[in-house]
Structures are given as C-alpha cells and as structure tokens.
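Enquirer: following is a predicted model, sequence given first.
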Amino acid sequence: MNYSRRPTRDRQQSTYGSIMKYVSLLMVLLYFGFGLYVLLSNPQQIPFPKEYKYILGGLLLFYGIIRFVRAYQQYFKKSRRYDED
C-alpha cells in the first residue's frame, strides 16, 4: 500500500486553506487601505464631516488590524500541541 499520498479530501482542504489564507490577507489590505484612504482624503473626494471621516477611517483601520490578528492566529501560527513531540 502506498501511504505517502494524501486522500483527496485532505488535498482539497489544504488547497481551500491556502486560498483562504491569501483571501484573508487581501481583505486585511483592503480594509487597511480603505481606512487610510478615508482618513487622508480631501473633502472633495469624500464629502463627509471630519468627525465622521475619522470615525469611519478609524473603524476600518481597527477592523483591518483585527482581521490580521485572526488570520495570523489561524493560518500562520504553529499549533503548540505538536511542539511537545
């Protein structure tokens, strides 16, 4: 028997996981970039009062940071239960 090949389901899950890793990083960049855009835009680009722009931009930056931390913990941080071996 050949045990070196993974079953098809494991291969599909690992492909899905690697795609989701890059999609989550793309979303982090989009939230962070849009937050910076809202904060640094002039009044002609986004006609909101300054207070609303600061709130919206700050929330987008904060949510981008939260998404980054979650993506890092889920996809990039090694599991500690395997470190005992």
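Expert: Nice, I can see it.

Enquirer: CA atoms for contacts and neighbours, from now on please.
Expert: Noted.

Enquirer: for residue 31, give its distance to residue 40.
Expert: Going from residue 31 to residue 40 by C-alpha to C-alpha, to the nearest Å gives 14 Å.

Enquirer: please say which of these two ends up with more neighbours.
Expert: Neighbours per residue, other C-alpha atoms under 10 Å: of residue 31 and residue 40, the larger number sits with residue 31, 20 against 14.

Enquirer: next one for the comparison:
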Amino acid sequence: MLNIPTTEERLGKSPQRLVHYFVLFMALVYVGLGVWLWVSAHEPSDGGIINMGTNARRVLGSVFILYGLVRFGRAYHVHFRKKTPSDDHE
C-alpha cells in the first residue's frame, strides 16, 4: 500500500485548530449583534431589517450579548485553557 501523507501531516496542523477560532469568532458575532440591536433601539424604526419595538430590541440585544459572553467563556475554557494534572480527573 502507498504511504501517502494525510493533509494534517503535510500541513503540520490539525483542522480542529480552525474550529477553535471559529467558535470564538461566532461568540464575538453574537456579542456584536447584541450591541447592534441595543444601539439601534434608540433610532426610530423605519421598517428596515428588523421591525421591533424599542424594548424588544433591548431585551433581545441583552440576550445576545449574554449568550455571546457565555459562549466565549465556555469556548476559551474548553479550547484554550492550559491543561493541569487535576483536569484529568474531571
């Protein structure tokens, strides 16, 4: 059988590493969407992309911001935290 190197061997990187950064990027997208909704609540609604009242935009924006922060914290904890010997027992 031919000994053809895999993509991971040729590149020296794991595709999983890209996923780690994508998860962080998506968390920042959620936070950014929440900030945009919160800021746009002060502007009068002209029937644009999202036609909601001021309070609904603020509540939804707050939910997106909180979700993005929780997701960012969880992704950092899972993918980027240094492993310690006590982590093996969890």
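Expert: Arrived safely, thanks for sending. Remember, predicted model here, so these are calculated numbers, not experimental data.

Enquirer: report the TM-score for the pair.
Expert: The TM-score (TM-score structural alignment, normalised by the length of structure 1) is 0.72; 73 aligned residues with a C-alpha RMSD of 2.3 Å.

Enquirer: go ahead and list the helix or strand containing the most centrally placed residue in structure 2.
Expert: By C-alpha atoms, centre = their mean, structure 2 has its centre lying nearest to residue 27, at 1.9 Å. Secondary structure assignment for residue 27 of structure 2, by DSSP states H and E: helix 15-40.

Enquirer: residue contacts, the nearest residue to the residue nearest to the centre of structure 2 once chain neighbours are set aside?
Expert: Among residues not flanking residue 27 of structure 2 along the chain, residue 68 sits closest, at 4.6 Å (C-alpha to C-alpha, 6 or more residues apart in numbering). Each residue near residue 68 of structure 2 by C-alpha atoms under 8 Å, 6 or more residues apart in numbering is listed here: 26-31.

Enquirer: quick one: map residue 68 of structure 2 onto structure 1.
Expert: Residue 68 of structure 2 maps onto residue 64 in structure 1, with residues paired by TM-score structural alignment.

Enquirer: mind listing what residue 37 of structure 1 touches?
Expert: residue 57.

Enquirer: with residue 67 of structure 1 instead?
Expert: 24, 27-28.

Enquirer: just give me the closest of the residues you listed to residue 72 of structure 1.
Expert: residue 24 (9.5 Å; C-alpha to C-alpha).

Enquirer: mind checking which helix or strand the match of residue 68 of structure 2 is in?
Expert: helix 50-71.

Enquirer: what about that helix, how far off from structure 2?
Expert: With the two structures superposed, helix 50-71 of structure 1 lies on average 0.6 Å from its match in structure 2, counting by mean C-alpha distance after the TM-score superposition for structure 1.
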